[in-house]
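# give me a model of this one.
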Amino acid sequence: MPIIQSVERALKILDLFDERSRELTITVISKRMDLHKSTVHSLLKTLQSNRYIIQNEENGKYMLGLKLFERGNVVVSNLDLRTVARKHLEMLSDTTNLTVHLVILDGQYGVYIDKVEGSGVTVVYSRIGRRVPIHTSAVGKSLVANKSNDEIKKLITGYQFTKLTEKSINSQEQFMAEVEKVRLMGYSLDNEENEPGIVCVAVPVKDYSGKVIAAASMSTPVAKATSEKLEEYVNLLKQCTFNISEELGFNYQKAKLLKK
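Predicted structure coming up:
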């Protein structure tokens, strides 16, 4: 596999910073990289424009930017997320006998990071590590509904609205209308859009800052998906995601006060 030299050099610059070298001059970076200052300057400016590097205005030295902290938090939160969520997912599955999923957003797809198989229904399409389209899945809809319309339209640029079943959404217009419904309801629904005979409901999970970092869902046979049952499942799922989000540090009471 070919190595892209400029990318490799940029990553090596980031690796120069540690506990003993919190700030570095361009001269020091050039020497350690064995590169001309002009080359290093271009690399630093690129990293700086993307907030991976910042420059101390007082002494001109460079240091790591907050973007790395943000990226690192994504990794850590995903690891913590599964550990925190697991007991709540198991409890929900035990209560309902349904299959419960935990999914995160990866580009234009949702990715299953955990699954608790229920005794009441076997869900064929889901397995840990599998990607699921955002337009046909309840989890996908919940994962993007918190974003602005402009962010969603940018996300789905070039997206293929493939019909997996007769009930699948097949256009951007339909998808945006569905997202608006999710925002109003506070949950999302997959009505046999991924797998015939299976209905799925999903609710988002939030981190300490209130950002949606995942979605939890439950799947049930369509024959058992009465309006009363779906309402019951949604309420149980909301309580489950409330507990997960709260354990991750999200303060629902504070969030309510800030909205007033």
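
# from now on I want contacts and neighbour counts done on CA atoms only, so please keep to that.
Will do.

# for this protein, which residue is closest to the average position?
Most central in the chain under CA atoms, centre = their mean is residue 105, positioned 3.5 Å from the mean C-alpha point.

# so that one, which of the three states?
Secondary structure, DSSP: H, G, I helix; E, B strand; the rest coil: residue 105 is strand.

# give the contact list for it.
111, 140, 143, 213, 214 (CA atoms under 8 Å, 6 or more residues apart in numbering).

# burial measure for the second one, as a count.
Burial of residue 140, expressed as a neighbour count using other CA atoms under 10 Å, amounts to 29.

# residue 76: which of the contacts of residue 105 is nearest?
Nearest to residue 76, judged by CA to CA, of those is residue 213 at 11.7 Å.

# in what helix or strand does the closest one lie?
Residue 213 belongs to strand 212-221 when elements are defined using DSSP states H and E.

# now do the next helix or strand after that strand: which elements does it pack against?
Next along the chain after strand 212-221, taking DSSP H and E as the criterion, comes helix 227-247. In terms of contacts (3 or more CA pairs under 8 Å, 6 or more residues apart in numbering; DSSP states H and E), helix 227-247 is packed against helix 66-96, strand 198-206, strand 212-221.

# mind checking what secondary structure the spatially closest residue to residue 166 that is not a sequence neighbour has?
In this structure, residue 166 finds its nearest non-sequential neighbour in residue 193, 7.4 Å apart by CA to CA, 6 or more residues apart in numbering. Using three-state DSSP, the structure places residue 193 in coil.

# the structure of the following sequence is requested for comparison with the preceding one:
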Amino acid sequence: MQSEGVQTVERALAILNCFTNEDDIWGVTELSKKLELSKSVIHRILVTLHRNGFVEKDVYTEKYRLGMKVIELGKVATNQLGLRKIALPIMQEMGKLTGESVLLTKKQGKMGLGIEIVEGPYSIAIRAAFGIGLPLHCGASKKVLLAFQTQEFIDTYLQNENLIRVSDKGRIDANVLKEELIRIRQEGVAVTAGDVDFGAYGVAAPIYDDNGNVFASISVSGRSFGFLEERAEQISLLVKKAAREISVKLGYPHHGVKGEEFDK
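All right, here's what the predicted structure looks like:
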């Protein structure tokens, strides 16, 4: 017979295992039905998980998603995988060339998670994005992930998600965002300013896996006041080149990335 402590741990693990790429947000009632446990038991465990950083509570829906502690543990696992090891030296070179901060972001469900960072003089601008999951409509590193998903995924996302800007909590018009995503896909790069942090810009390009799917992004971020239009163009080229190099090393089968060919 299991002790009460072991049973609680197993129930907590069962709750955490409910979170997947497809079902990344859960409410107390939904978890109660799925796991056939009372709402009071589910709520009590979620409170403990939340207090310890394993889940976060959405302030708008009062539902839960995976939290910072899980991301930290995931980062330990990610360190052993190919993406980070391949990307890190390229990111370090990008940091030297631009003098800015470089972020590696991975798609997880309807969110993007910052899994590696090379800090530059303006690293404060993206510190909040590292190790924290943000919705795919928030900032260049996430928008570029959203732009390269299937049309069905994009349409469902725009229709069902709470399109709120992080920096000022303002509502984003779905049609305006849809046009922006089309432009990002055409140009192969996302450029944003003030989406997540006031006074900060971001430039991001998509990273492809060996099946030709966009699952991650590399981005450069800094302070908007030092970001001239001509520099945006220069950094965009560098970011796309870095994304291309990472994609190829991961086994991406094509001869180029969106908006750029290898022999250019």
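
# want to throw the contacts of residue 105 of structure 1 into TSV with distance to residue 62 of structure 1?
Formatted as TSV, the contacts of residue 105 of structure 1 follow (distance: CA to CA, whole Å):
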residue	distance to residue 62 of structure 1
111	36
140	39
143	36
213	31
214	35
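
# of those, closest to residue 134 of structure 1?
For these, the nearest to residue 134 of structure 1 is residue 140 (3.8 Å; CA to CA).

# relative to residue 143 of structure 1, how far out is the residue lying closest to that closest one once chain neighbours are set aside?
In space, and not counting its chain neighbours, residue 140 of structure 1 is closest to residue 134: 3.8 Å by CA to CA, 6+ apart. From residue 134 of structure 1 across to residue 143 of structure 1, the span is 8 Å (CA to CA, to the nearest Å).

# now swap in residue 113 of structure 1 and tell me
Distance, residue 113 of structure 1 to residue 143 of structure 1, by CA to CA: 14 Å.

# next: residue 186 of structure 1.
12 Å.

# between the two, which one's more packed in?
Taking other CA under 10 Å, residue 186 of structure 1 and residue 143 do not tie; residue 143 has more neighbours (28 against 14).

# what does that one correspond to in structure 2?
With TM-score structural alignment as the matching criterion, the partner of residue 143 of structure 1 in structure 2 is residue 145.

# and its match, what is it in contact with?
107, 112, 136, 206, 214, 215, 216, 217.

# by neighbour count, which of the residues you listed wins?
Neighbour max across those (other CA under 10 Å) = residue 206, 34 neighbours.

# quick one: map that one onto structure 1.
By TM-score structural alignment, residue 206 of structure 2 lines up with residue 204.

# again with residue 121 of structure 2
Aligned partner of residue 121 of structure 2 by TM-score structural alignment: residue 119.

# tell me the angle of the strand holding residue 213 of structure 1 relative to helix 227-247?
Counting by axes from the mean of the first three to the mean of the last three CA atoms, to 10 degrees, strand 212-221 of structure 1 lies at 150 degrees to helix 227-247.

# starting at the chain centroid, how far to strand 212-221 of structure 1?
Remark: strand 212-221 of structure 1 is offset 13 Å from the chain centroid, using CA atoms, centre = their mean, to the nearest Å.

# now what about that strand, what contacts it?
By CA under 8 Å, 6+ apart, strand 212-221 of structure 1 touches 98-105, 120-121, 123, 138-140, 142-143, 146, 197-207, 233, 237, 241.

# measure the residue nearest to residue 140 of structure 1 to residue 39 of structure 1 for me?
Following CA to CA, the distance that separates residue 134 of structure 1 from residue 39 of structure 1 is 41 Å.

# next, the mean deviation of the strand holding residue 213 of structure 1 compared to structure 2.
Comparison of strand 212-221 of structure 1 with structure 2 after fitting gives an average deviation of 0.8 Å (mean CA distance after the TM-score superposition for structure 1).
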